[in-house]
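Peer 1: here is a sequence together with a model predicted from it:
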Amino acid sequence: MTESFEQLWADLAAIGKDPSTGGYHRGGWTPTEREATGWFLDQCAQRGLAVESDGIGNLVAWWEPGASQGAGLPGVVTGSHLDSVIDGGAFDGPLGVVSALSAVDRLRAEGFVPSVPIGVGAFVEEEGSRFGMPCLGSRIATGVLTPEKALALEDRAGVSLYDALSRAEVDPSRVGLSSLLSRMGTFVELHVEQGRALTAPVGVASSIWPHGRFRFTFTGEANHAGTTLMEDRHDPMLTYAMTALAANKQARLAGARATFGRLAVEPNGTNAVPSQVTAWLDARAASAEVLESLLAAITRQATERAERDGTTVEMVPESVSPVVDFQPGLRDRLSAVLGDAPVLPTGAGHDAGVFSDAGIPTAMLFVRNPTGVSHSPAEHAEMDDCLAGVEALATVLKELAR
């Protein structure tokens, strides 16, 4: 006996929630993320779905077709991720996983028999909140990120991905081994919309903006906060502060997005002029040309300010994702089968973008977000819209698996 969407949602929503903020902490391979993964595996077992895992821990649970000749063939995979940003919202990722399970339940209850396998996927470390690499699991599965580079990544506590996997009882020597893509004929990801552009309950994605994460290192000279004259200082915090303001202005002028959301200061003392400030910029734009121009303008202004401050600045790209234009034929087909659902772009990155770049026919469905807030405890979607998303996903799966 399968549970309703509401019950599934309530069960998963209890895992990793901070009672003081209402936000979620499910970093990759942490105890709470592992607990959520265990919940997913239990749900798959209850449905008799055969779970396939690759070396990094991506999971796909298969509902095989009724016709024996269709078993084992490439199928339709849907799903999302279970990890979260630091103090994130409940819907980003998990909504796609719970909706996938519920859509399969709905199709089975209707007596639908797929002609090709239908897979329910849960992909690891999509947010990159622990190891700084977004869509880590899908990048490794598609070969975009090599096992050597992946295993050398470190979290903020200095724990390497190699060690984190070992502690989570995942064999690091198997990272990079994956057969999941060989069976992924089509991928459809349902996700909460992360802005206010969608006014209908459900929409279809047209594209993902190009985006990336860029590390700025500002280096100066540590000194005493009380005795060092203002004119004698080489303060990298000033260079950083001007750069953050420049990023805000340049993004507004370009109609783009630029955010310094993470900062590390050395020696990080209240009464000391810093010796170094490391800041991470998240930048996104509607085109690669606009993104490149935005980064050039920010870096130029940072360098000019550093010269005045007697500091230095270095910018290193940590991850860059090109624009993703989802296949118009598949996109328009899904919009039509959903009654001409609205089609809209997104500035947020997703595993769907990585799979699309790997040549897999890919589409995304969005569920309305009434406030537009995301990556925050205030992230929200109405239950009626979530249920509309399940119905839409079931309709799409039926269309693609006939």
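Peer 2: Alright, I've got the coordinates. Numbers count the residues shown, from 1 in each chain.
Peer 1: only C-alpha atoms for contact and neighbour calcs from this point on.
Peer 2: Fine.
Peer 1: secondary structure class for residue 366?
Peer 2: strand (DSSP: H, G, I helix; E, B strand; the rest coil).
Peer 1: residue 193 is in contact with that one, correct?
Peer 2: Yes - with contact defined as Cα atoms under 8 Å, residue 366 counts as touching residue 193 (5.1 Å).
Peer 1: the two: which has the busier surroundings?
Peer 2: More neighbours surround residue 193 than the other of residue 366 and residue 193, with 30 against 26 (other Cα atoms under 10 Å).
Peer 1: relative to residue 311, how far out is the more buried one?
Peer 2: 41 Å (Cα to Cα, to the nearest Å).
Peer 1: second structure follows, compare the two:
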Amino acid sequence: MHTTTAEQTAALPGRSADRVRILIERFAALTEPGKGPGITRLAYSPLERSAHAEFTAYMEELGLQVSTDAAGNTIAELPGSDPRLPALGTGSHLDSVPNGGAFDGIAGVVAAMEVARTLVGQPIPTRHTIRFVAFAAEEGARFGQACTGSRIVAGLTGPKDLPGLMDGDGVSVADAMRAINIDPQGISDAVWDENDWAGFIELHIEQGSVLTDAGLPVGVVDLISGSTRIRIDITGRASHTGGTPMHLRADALAASAQIVLAAEGLAKDSRHHGTRITVGKLDVHPGSITTIPGHCQLHVDVRDVDNDRQRFSTSELIAAAHEIAAHRGVGISVEVLADASPVVLPVTIRNAITASAASLGLEYRVMPSGASHDTQMINHVCPGGMIFVPSRNHGVSHSPDELTDFEDLAVGIELLTASLVHLDASSPSTSDN
């Protein structure tokens, strides 16, 4: 006989916002010194491994079994009462963008740690094994590709892909892995078996202001937008700024500036409602005030909730860039760095979250996510769901100004716990099969 979801939820102890704050601040302290404001803890760096070590120590202190897989993801496991049932999971990532905030990804890992703390203390164990995951290398800021750790476990990135993913210093993912004692040739061993997983829920900050503006405590994600990332290289002719007349110039930066404006215009066109195009990085060479720029490199991120429009927008931008380059007499090359399709999250997990929110008396909004997340990749393995908690400061994220109230996080963690308990209690037992 199973304990009902309502009974198990009612038995859960209240969350401590102070405990959440201490954990957030502990991870925030792990940042590269002298790198400016905010938090810099890049993918596949020693600091990222230090954060994973913090997660490991906490979970082992709770008595959980903890392991690090071949991709650098750390997984803590709380055995269920029925080992024949597939596992339920929760978690997020511990790396950051350069000069990022304290909550992106970390909030979801801290939430997993708090859920573990609660479930370990329950007198009646869950039927399903619960796994708590700290993914590696979710941010694409260093290597261009987002969600590398979760892409690996989903079988979407393999050993042959890693040497071609490079950072700005020419270090590949494979090189970075070797530097922290991870064998890039062994990552196939990290791939998850879909028969071993029943579902996954990730808690994350919204990274927008919808919830705050509406005065709502939580969001339930139904759709995660896709992202196509490209690099555009413009080659002009470096020359003296005083000696070269305006009509004889092949200015790589002027052409790049026109491409940036073309990208903005394309995304604002009524045919592309919902498209978001960003040139987030622009490198100019030789970088001298008295030299006309001879080479520019643009890193472009095209996002959309519509799969066809995402690819069509990217193709339109590339065509516009070629036309601009031809008109200005500069060379151009384009490389696709990464591509991920939008994902509609399964209604089964979403219904478990909304039912749990109702049982807790929480108002919620079903909403899309404009950002990429590990759940987007895990959904290729098992049904995935996401809970958003409000972002303050006008929803600013990937910035030192990123802010979420610890009390809001505590509410989200309560909902995450209740949702996992709901899934555990409502799934068919092995005796029903």
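Peer 2: In hand now; what should we look at? Bear in mind that the values here come from a model prediction, so they are computed numbers and not experimental data.
Peer 1: thinking again about what came up before, between residue 366 and residue 193 of the first structure, which contacts overlap?
Peer 2: Here residue 366 of the first structure and residue 193 have no joint contacts, going by Cα atoms under 8 Å, 6 or more residues apart in numbering.
Peer 1: neighbouring contacts of stretch 263-276 of the first structure?
Peer 2: Under the contact criterion Cα under 8 Å, 6+ apart, stretch 263-276 of the first structure has outside partners 217-226, 233, 235-237, 277-280.
Peer 1: if we go to 6 Å?
Peer 2: 218, 219, 220, 221, 222, 223, 224, 225, 277, 278, 279 (Cα atoms under 6 Å, 6 or more residues apart in numbering).
Peer 1: translate the fourth one into the numbering of the second structure.
Peer 2: Structural alignment (TM-score structural alignment) places residue 221 of the first structure against residue 237 in the second structure.
Peer 1: which residues does its match contact?
Peer 2: So residue 237 of the second structure contacts 250, 294 (Cα under 6 Å, 6+ apart).
Peer 1: assign it to helix, strand or coil.
Peer 2: For residue 237 of the second structure, the secondary-structure state derived from three-state DSSP is coil.
Peer 1: distance of it from residue 46 of the second structure?
Peer 2: Distance from residue 237 of the second structure to residue 46 of the second structure, by Cα to Cα: 40 Å.
Peer 1: and for residue 104 of the second structure?
Peer 2: Look at residue 104 of the second structure and residue 46 of the second structure: by Cα to Cα, they are 19 Å apart.
Peer 1: what does residue 368 of the second structure give?
Peer 2: Distance, residue 368 of the second structure to residue 46 of the second structure, by Cα to Cα: 34 Å.
Peer 1: what's the answer for residue 324 of the second structure, then?
Peer 2: 42 Å.
Peer 1: find the nearest non-adjacent residue to residue 30 of the first structure, please.
Peer 2: Distance criterion Cα to Cα, 6 or more residues apart in numbering; nearest residue to residue 30 of the first structure, sequence neighbours excluded, is residue 168 at 7.8 Å.
Peer 1: what does the one you found correspond to in the second structure?
Peer 2: Residue correspondence to the second structure (TM-score structural alignment): residue 168 of the first structure is matched to residue 180.
Peer 1: mind checking what residue 211 of the first structure lines up with in the second structure?
Peer 2: Per TM-score structural alignment, residue 211 of the first structure is aligned with residue 227.
Peer 1: which residue is most remote from the mean position of the second structure?
Peer 2: Residue farthest from the centre of the second structure, counting by Cα atoms, centre = their mean, is residue 243 at 48.1 Å.
Peer 1: give me the secondary structure label for it.
Peer 2: What three-state DSSP gives for residue 243 of the second structure is coil.
Peer 1: could you pull out the strands in the stretch 51-200 of the first structure for me?
Peer 2: With DSSP state E, counting those that start in this stretch, the ranges of strands along the stretch 51-200 of the first structure come out as 59-63, 75-81, 118-123, 184-192.
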